[in-house]
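In: okay, sequence plus prediction incoming.
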Amino acid sequence: MRLKILDSTLREGEQQLGVRFHSQDKIHLLHLLEEFQVDIVEVGHPGISAEDEQVCKEVATAARSVETLMHARAISEEVQAVSRAGADWIGVWASINPVSLTAKFGNKSPAQIKDRVAYAIEEAKKLGLQVRFTIEDASRTSWEDLFYLGKAAVEAGADRISLADTIGIWTPSECGEIVKRAVGEIHSDIEVHLHNDLGLATANALAAMDAGASVIDTSILGIGERTGIVDLLQLAVILKEKQGFQHFPLERIPELSHAVQWTTGFRPDHLRPIVGKNAFTHTSRYHVQAVQKEAHTYEMFPPELVGRKRKVIGERPPIASPVLSTALRVGSPFEKGASELKYHRNGPGNRWVLMDHRVDSRSTLYAIQRTFDDNEPENHVDRHTHDCDSVFVFWGDHADGTGLTCCVQMEKEEMVVHSPASIFIPAGIEHAYYYVSGKGTYTNIVLAPEYNQSLRS
């Protein structure tokens, strides 16, 4: 049986701190996932509220080719909610280890939980749903209890059993051992849902595959509760490079990454494999020399495979003042033309560098302020893109901040902006601005200490 990828960005992703997707954003992400050739998309938990049910229904209706799955506790009301929302699959879940029985099920017995699960599965099958049954907290559940509950679910009609490492404690050998035993003794397709609390989620996924698991749960960038789950983008590359999978369009990875970063506000660190800023950056003198002659000397695969570009930086940074000091430092802003920046010309008015690595070597941001005084209009900035967020602030010379007019461009939009105005520029969005008329100041804050190094080439 071919390995299937279930993506849970739209459900598990909403368990990440501060994340709640609008239905239209879920639909946009759903279509990106379809184009990326995942097999199943988990769209939400309609039983939470009427609002969630409506969102799930809209998303399921928008599906073009992928199968959809929705979460449900093992109770009739939530099974009915999944049916009304139009899912292809229902994901019923329960657990029977001692901590779950005490904390979540009011000290009910394993037999009572088993009966509840069987009833929910039978009801779902009558409604025409395919059923995945998840044993929550499987990694802290004895084999005897796993077998007891899993076998009961299969006998009630479950089409697949999922083993969830809910708190992320499995090692690859432990995960592989349990999955192999489940495949051999429960006699069902086995899915795994693996959390990343020890940083082992992807390694556990590979062990589960080797042990016979037929479905792996993922999310874009691995977003999810606490430290998240298996990263779809990393796993897709591993499957191509190590397992010969050819159907994922890996060049679409930046698009998927950017969409989730934009909708969630989550920014993966620079060292993140595949999508991190530094993933294809070479700075060591000897590495640079080798890469310029033969790129694969220090690259497993060309960055173009995953929609990225190689960055070679030949100069080492100078040793500056100590950065671990927390002592109060007062920097000195300095006047500097914008021609030091790529895509910029000096332009009208006077430009001051308020903060960057030159003002304080500890700085993690760049801030400039340009003053205008009834200058001639001039288009002095070309469109460009940063790999970090930035902000424009326009403030006129009147007491209420009015008095300055500029034009801002973002992607395909262009708008005349009258001060006072603040504009957030998300990472990855092409943008520019230019002065039109009036007096006042333009402030630009970029969340990187060196402007040119924050640019996407």
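Out: Okay, I see it. These numbers come from a predicted model, not from an experiment.

In: from now on I want contacts and neighbour counts done on CA atoms only, so please keep to that.
Out: Fine.

In: all strands of the stretch 301-450 of the chain, in order?
Out: Assigned by DSSP state E, counting those that start in this stretch, the stretch 301-450 of the chain shows strands spanning 311-312, 334-335, 350-355, 366-373, 390-396, 404-410, 413-418, 421-425, 431-446.

In: looking at this, residue 216 is in a strand?
Out: Yes. When classified by DSSP: H, G, I helix; E, B strand; the rest coil, residue 216 is found to be part of a strand.

In: contacts only, for it.
Out: Under the criterion of Cα atoms under 8 Å, 6 or more residues apart in numbering, the contact partners of residue 216 comprise 3-6, 191-193, 205, 209.

In: alright, now check it against this:
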Amino acid sequence: MATTVKIFDTTLRDGTQGEGISLSVEDKMKIARKLDSLGVHYIEGGWPGSNNKDIEFFNRVEELELKNAKVTAFGSTRRKDTLPENDLNLNRILEVGVPVATIFGKSWDFHVHQAIQTTLEENLAMIYDSVKYLKSNGLEVIYDAEHFFDGYKNNAEYALQTIKKAEEAGADWIVLCDTNGGSMPHEISQIVTVVKQTISTPIGIHAHNDCELGVANSLSAVMAGATQVQGTINGFGERCGNANLVSVIPNLQLKLGYECIGAEQLATLSTVARYVSEIANMHLPVNQPYVGSAAFAHKGGIHVSAILRNSSTYEHITPELVGNKQRVLVSELAGQSNLVFKAQELGLDFDNDNQQTKKLIEQIKDMEHQGYQFEGADATLELLIRDAYGKLEEAFTLESLKIMVVKTADQPVVTEAIVKLKVNGETVYNAAEGNGPVNALDNALRKCLMQYYPSLQNVHLSDYKVRVLDEKDTTAAKVRVLVESTDFSSSWSTVGVSGNVIEASWDALVDSFRYALLGQSCTVVPDEHRERVGLVNH
């Protein structure tokens, strides 16, 4: 039976320390839901002792009703010369009501003297007291031995004393941290082997990527006896980042025979990596192993000829195992498997050989070439498929739109949008102000349509992201706009691409409303109700 390795995801805490990454509470909730669906065992939500945003996340996380993951709160050992019951940081962990606490303490004597400026004996007491206090309050405790490998190389005897203290206090896990990311795989392996012989508590590894060895060091630790790996999705994190779980998980599971998550969950890995990247508004490198769009891409000559006969000639795994797909760049095949699956979901007869299907595939390939990406915009893809098969009834069409932005020296900016549509054979138009042009467009479009489709009052935009597709074109660059919408019972995403951010935003907004209206018939709101809710044209 395969050894199980527990996956500890710290994207929401350590990952947010990466340059350019800032997640709202809503962002963290979305990512937590996605991580749970992936099957990770622990989700580190943040440090409640450091900021109110993390406290709000912990107060709301129960709404998600997670099925696989335990939520853990992060913090430090008690302050020097302070009783644990009087320590604000430890008590904040208790207050947020998580089942698991992850606390870090000093393993490196240099840090004890220089960083927290106390004695080696007091540091040992800080570790023991903190773990004991949290355990006495019923929590599972993961002890992160910060700078353990540097500490061991400088003073092995003292580094081992620190983790023995955590074990004596009842820690459920002891995680060895390569905090500066400077250790080599052979050093990790040797030191973990010693630790395994010294303590009986299960061991974890927390590696950073400063030498681009975060994944390699994590694998080395597991092969030496660690059974928990800490890391982040896409390797987000401070400086050069953390160990990339998107590479760690398939390497452990597909290459080394360990068990981390289910096979069905592993098949969502690419989707999760891209989703988190979009939410964080960070570019996912096309050559990222396993999940990048180029990870299984082939271009020209002998390679293409060989992989078309047998893909294992130039692919180390079957891409679908991690939710990715093979791409042949000289004869683009990407997207067909996704289209077949989606069409079957919709009950459509999707035949690769008929002209209708070929035309749709060519259309999607052309749109991808323009910059469209449908991984995170399933609603737009569904609309395209329905339209190609004559299964889409247009709820409305655009006649014109105008946007006016007025800014004076002593007044804030005012934005107004005027939208003119054809709905149910009638021309309807409305004007609305908003906090910026996209919000104004959203408000005007909503005012036009709610006269005919009152159910849209429950639909609202929950997220809006803009990605520049070619930075070298600076302000003239083409952009991709991703819009996420919800009606309180479900959510969906749509995409628009244009050299004009307003046009791209409009396309994504329109698709959002079109998707919301699938299967709905036009119902004209009575005039008296229209007056009451302010929907009469002015």
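Out: Now that the structure is in, tell me what you want to look at. Given the structure is predicted, the values throughout are model-derived calculations rather than measurements.

In: got a TM-score for the pair?
Out: Scored by TM-score structural alignment, normalised by the length of the first structure, the superposition of the two chains gives a TM-score of 0.71; 368 aligned residues with a Cα RMSD of 3.7 Å.

In: re the thing from before, for residue 13 of the first structure, which of the strands of the stretch 301-450 of the first structure is the nearest?
Out: strand 421-425 (23.0 Å; Cα to Cα).

In: list the helices and strands the closest one packs on?
Out: In terms of contacts (3 or more Cα pairs under 8 Å, 6 or more residues apart in numbering; DSSP states H and E), strand 421-425 of the first structure is packed against strand 390-396.

In: related to what we said a few turns ago, got the contacts of residue 216 of the first structure as CSV, with neighbour count columns?
Out: Supplementary listing: the contacts of residue 216 of the first structure in CSV, determined by neighbours: other Cα atoms under 10 Å:
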residue, neighbour count
3, 14
4, 16
5, 21
6, 25
191, 29
192, 26
193, 26
205, 26
209, 19
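
In: out of the residues you listed, which are inside strands?
Out: Secondary structure from DSSP state E places 4-6, 191-193 of the contacts of residue 216 of the first structure in strands.

In: closest one of those residues to residue 101 of the first structure?
Out: Sorting those by distance to residue 101 of the first structure puts residue 193 at the head of the list, at 20.5 Å, by Cα to Cα.

In: distance of that closest one from residue 230 of the first structure?
Out: Spatial separation of residue 193 of the first structure from residue 230 of the first structure under the definition Cα to Cα, to the nearest Å is 8 Å.

In: need the overlap of contacts for the two.
Out: Among the neighbours of residue 193 of the first structure, those also in contact with residue 230 (Cα under 8 Å, 6+ apart) are 217-218.

In: can you count the residues close to the equivalent of residue 18 of the first structure over in the second structure?
Out: Aligned counterpart of residue 18 of the first structure in the second structure: residue 20 (TM-score structural alignment). Other residues lying near residue 20 of the second structure total 10 when counted by other Cα atoms under 10 Å.

In: returning to that earlier point: would you list the contacts of residue 216 of the first structure in CSV and tack on distance to residue 30 of the first structure?
Out: Conversion of the contacts of residue 216 of the first structure to CSV gives the following (distance: Cα to Cα, whole Å):
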residue, distance to residue 30 of the first structure
3, 20
4, 16
5, 14
6, 12
191, 21
192, 21
193, 19
205, 23
209, 25
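
In: pick out the residue closest to the middle of the second structure.
Out: Here the mean C-alpha position of the second structure is nearest to the C-alpha of residue 276 (Cα atoms, centre = their mean), at a distance of 1.9 Å.

In: that residue: helix or strand, and which one exactly?
Out: Secondary structure assignment for residue 276 of the second structure, by DSSP states H and E: helix 269-279.

In: average offset between that helix and the first structure?
Out: Using mean Cα distance after the TM-score superposition for the first structure, helix 269-279 of the second structure ends up 1.8 Å from its aligned counterpart in the first structure, as a mean over the superposed pairs.

In: quick one: contacts of that helix?
Out: Residues outside helix 269-279 of the second structure that contact it (Cα under 8 Å, 6+ apart): 23, 27, 31, 34-35, 38, 233-234, 246, 283-284, 290-292, 322-324, 375-376, 465.

In: just the helices in the stretch 401-538 of the second structure please.
Out: Assigned by DSSP state H, counting those that start in this stretch, the stretch 401-538 of the second structure shows helices spanning 437-449, 501-516, 527-533.
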